[in-house]
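Chemist: Next comes the sequence, and after it the predicted model I'd like to discuss.
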Amino acid sequence: MAKRRPSGDGMVRKREDGRWEGRIVVGHKENGDPIFRYIYADTQKELTAKLRQSIEAYQGVELTEESRMTLGQWLEQWLKNIAPTIRPSTLNRYEGTVRNHIVPFMGDKPITQITGKDIQKLYDTLAHQGNRNTGEGLASSTVRGVHSMLHEALGEAKHAGVIVWNPTEELKAPKFSCKAKQILTDEQLERFMEIIRGDTVWHDF
């Protein structure tokens, strides 16, 4: 039997097209075969620097075959796993968040390639044009809810050996932003009072 290659073990080669390719072991399949992460660069020096950073990041990490999942696939599995442990109303809200606000924008991206910048871009998109029916932006509370759910789901992915780190930890939770309240002028208030004087219930109230 071949010796099991430890996570963080890497190798470098020059491709036929002139570019340099590096790969490191980031985990193992159930049968013991290694799972590789591939890195590319135009020069050997550039690749060496990238490879060194990746080796440090993945040293001691043991990813599973589920690391090949897309974000959408992981979220679908995660929802099935937590369904018995949360309220039906919470599950419905999470399912709607995944279906309407995450999958359409980044559901097909491999979960191991999701970065903090990707998630921030998602939040910005949702805030400006997240409503697919009207094209309007979502409320800040809704975007904050997306962040909270993603943080929980990706945290579980890290715990399960699907990703190395939780990219939501690179970001601050989106802030609440309240729209300015419209206050009636004296003229508008007087007009309002005139209208309800004919209704004894509302006028007394």
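Modeler: That came through, no problem.
Chemist: can we go C-alpha only for contacts and neighbour counts from here?
Modeler: Will do.
Chemist: How about the contacts made by Ser67?
Modeler: Ile111, Thr112, Gly161, Val162, Ile163 (C-alpha atoms under 8 Å, 6 or more residues apart in numbering).
Chemist: For it, which three-state class applies?
Modeler: helix (DSSP: H, G, I helix; E, B strand; the rest coil).
Chemist: ranges for the strands of the protein?
Modeler: Using DSSP state E, the strands of the chain run over 10-14, 20-28, 34-41.
Chemist: and the comparison structure, right after this:
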Amino acid sequence: MKGSIKERSPGHWAIILDQRDPATGKRRRKWHSFKGNKRGAQTECARLISEMNGGDYVEPSKLTLAQFLDRWLKHIKPNVSPRTHERYEQIALKNIAPLLGAKVLSKLQPIDISQAYSKALESGRRDGSGGLSPRTVHHMHRVLFSALGQAERWRLIARNPAALLEKRDRPKIERKPVRTIDAPATAAAFDAARERRLFIPLILATLCGLRRGEITALRWRCVDLDKGQLAVVASTEQTDAGTIREKEAKSGRARTVALPSMAVEELRRWRVLQAEEMLRLGVRADDDLHVVTQVEGSPLQPRSLTHSVSEFLKVWGVTLHGLRHSHASHMLASNIHPKIVQERLGHSSIAITMDIYSHLMPNMQGEAAATVDGVLRAAINKRTDDVG
């Protein structure tokens, strides 16, 4: 492998790489452009030769990032849910492409990405009203990181420039504690909702920690009132286009949730009422029926559930998702081990649970310290009395 440089004009260099085709023995020449001084051109030439010798060389291409993102979105479409693909497409085409889309993919550098994030935070809104939130820019980074990782696997780039960004150069998110509801307010909300259709969703969120999509996907065949448990095996997903589909539980993990006696009682009562409701419509209720339904028995849409519950809960300043967080808060405040909280909520790891509810940990640490202190003091006092 040989390489040479040639100055085309002041500050512009051609890097010529010569190699032999292993099949024919004929010489093949590859050209690269470089902008800078002679030493920089020599360094780049040496780097390219090293990549070719090491098998990491990537053919030069004029493919832009925008063109690649379009290709990548088509590639991942069969492998992700419609809602996930919709979200990736929005971020890639509406947030990333306007800032970096014109860049040639093979020439994209970490500094280009870092500058794009800064610009997005400062003036990234499409309506010109200011910058995007750190959380949105963080999602941009995750999508770009994933897309460029695929480009690296396809050998379109030598390395993923998004992976080369230091942590301090990535968007930072300040996690805001989610509003929760305490026991007295929960009791008041239950009383106000008892005769309404949204009462059972409140029960499932507050007493069982189910997500919105898990509530709307739950069927009676997954509820065992005699054993006092339910199985979360599916979740309902709704796209911006209004399409609704049932998919497997989040992270692909089904889980079993033990039901508090109050939940068992209310679900028993509701099943009788729902069956009577169906009979009046000339329909026989069976185990395939959804637990939460419209009056005519059709499943409730996730966004409809959010709208009705959010409107109802305005008085208490909490959302439907806030009820799920309230369930976790109540458990942790009662010294339930975080591992149990993780299992009930369906988090993929205990680290996620600890991260989300870290603001509750100082109180738990104080109680733990007091417990340890009490045990040791008792032991020390007993030893003193025995010696005396």
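Modeler: Structure's in. What do you need? These numbers come from a predicted model, not from an experiment.
Chemist: What TM-score do the two superposed chains give?
Modeler: The TM-score (TM-score structural alignment, normalised by the length of structure 1) is 0.70; 170 aligned residues with a C-alpha RMSD of 3.1 Å.
Chemist: what range in structure 1 does stretch 371-382 of structure 2 sit on?
Modeler: Counting by TM-score structural alignment, stretch 371-382 of structure 2 lines up with no residues of structure 1.
Chemist: Any idea which of the strands of structure 1 gets closest to Glu136 of structure 1?
Modeler: Closest to Glu136 of structure 1 of the strands of structure 1, according to C-alpha to C-alpha: strand 34-41, at 38.8 Å.
Chemist: so what does the closest one touch, helix or strand wise?
Modeler: Applying 3 or more C-alpha pairs under 8 Å, 6 or more residues apart in numbering; DSSP states H and E, one finds that strand 34-41 of structure 1 makes contact with strand 20-28, helix 44-58.
Chemist: again, 7 Å this time
Modeler: Contacts defined by 3 or more C-alpha pairs under 7 Å, 6 or more residues apart in numbering; DSSP states H and E place strand 34-41 of structure 1 against strand 20-28.
Chemist: Helix 44-58 and the strand it packs on, what's the angle between them?
Modeler: Angle, strand 20-28 of structure 1 to helix 44-58, by axes from the mean of the first three to the mean of the last three C-alpha atoms, to 10 degrees: 10 degrees.
Chemist: From the contacts of Ser67 of structure 1, pick the one nearest Ser140 of structure 1.
Modeler: Ile111 (25.0 Å).
Chemist: What does the closest one correspond to in structure 2?
Modeler: By TM-score structural alignment, Ile111 of structure 1 lines up with Leu105.
Chemist: Over to Leu71 of structure 1?
Modeler: Looks like Leu71 of structure 1 aligns to Leu65 there (TM-score structural alignment).
Chemist: Number of residues surrounding that match?
Modeler: 25 (other C-alpha atoms under 10 Å).
Chemist: which one's the longest helix in structure 1?
Modeler: helix 140-159 (DSSP state H).
Chemist: could you measure the residue nearest in space to the middle of structure 2 against Ser146 of structure 2, distance?
Modeler: Nearest residue to the geometric centre of structure 2 (C-alpha atoms, centre = their mean): His139, 8.7 Å. To Ser146 of structure 2, His139 of structure 2 is 11 Å away according to C-alpha to C-alpha, to the nearest Å.
Chemist: now swap in Leu63 of structure 2 and tell me
Modeler: 18 Å.
Chemist: next one: Glu89 of structure 2
Modeler: Taken as C-alpha to C-alpha, the span from Glu89 of structure 2 to Ser146 of structure 2 is 13 Å.
Chemist: what about these two, which has more around it?
Modeler: Glu89 (20 against 15).
Chemist: Name the nearest residue to that one, sequence neighbours excluded.
Modeler: Leu73 (6.8 Å; C-alpha to C-alpha, 6 or more residues apart in numbering).
Chemist: what's around the one you found, how many residues?
Modeler: 17.
Chemist: Leu63 of structure 2 versus that one, what's the distance?
Modeler: In terms of C-alpha to C-alpha, Leu73 of structure 2 sits 15 Å off from Leu63 of structure 2.
Chemist: And Arg126 of structure 2, by the same measure?
Modeler: 25 Å.
Chemist: what's the answer for Glu44 of structure 2, then?
Modeler: 21 Å.
Chemist: counterpart of Ala157 of structure 1 in structure 2?
Modeler: So Ala157 of structure 1 corresponds to Ala151, using TM-score structural alignment.
Chemist: close enough to count as contact, that match and Arg159?
Modeler: No - between Ala151 of structure 2 and Arg159 there is no contact under C-alpha atoms under 7 Å: 8.6 Å.
Chemist: what's the longest helix of structure 1 in contact with?
Modeler: Outside helix 140-159 of structure 1, the residues that touch it by C-alpha atoms under 7 Å, 6 or more residues apart in numbering are 75, 78, 97, 123, 126-127, 163-166, 168, 173-177.
Chemist: Would you mind checking those residues for buried ones?
Modeler: For the contacts of helix 140-159 of structure 1, a burial check counting by 16 or more other C-alpha atoms under 10 Å picks out Leu75, Trp78, Thr97, Tyr123, Leu126, Ala127, Ile163, Val164, Trp165, Asn166, Thr168, Pro174.
Chemist: Quick check: the farthest pair among those?
Modeler: Ala127 and Val164 (28.1 Å).
Chemist: Check the mean deviation of the longest helix of structure 1 from structure 2.
Modeler: For helix 140-159 of structure 1, the mean deviation from structure 2 after alignment is 0.7 Å (mean C-alpha distance after the TM-score superposition for structure 1).
Chemist: Could you list the buried residues of that helix?
Modeler: 140, 142-147, 149-151, 153-155, 157-158.
Chemist: just to revisit the earlier point, in the contacts of Ser67 of structure 1, which residue is surrounded by the most others?
Modeler: Ile163 (25 neighbours).
Chemist: Now that one. Nearest residue, chain neighbours left out?
Modeler: Thr112 (5.5 Å).
Chemist: for Leu108 of structure 2, same thing?
Modeler: Pro161 (7.0 Å).
Chemist: Aligned counterpart of Ala127 of structure 1 in structure 2, please.
Modeler: Using TM-score structural alignment, Ala127 of structure 1 lines up with Leu121 in structure 2.
Chemist: can you pull the contacts of that match?
Modeler: Neighbours of Leu121 of structure 2 in contact, by C-alpha under 7 Å, 6+ apart: Gly131, Leu132, Ser133, Pro134.
Chemist: what do you get for Thr371 of structure 2?
Modeler: With C-alpha under 7 Å, 6+ apart, Thr371 of structure 2 has no contacts at all.
Chemist: And it, how close does it get to Asn363 of structure 2?
Modeler: Thr371 of structure 2 is 13 Å from Asn363 of structure 2, by C-alpha to C-alpha.
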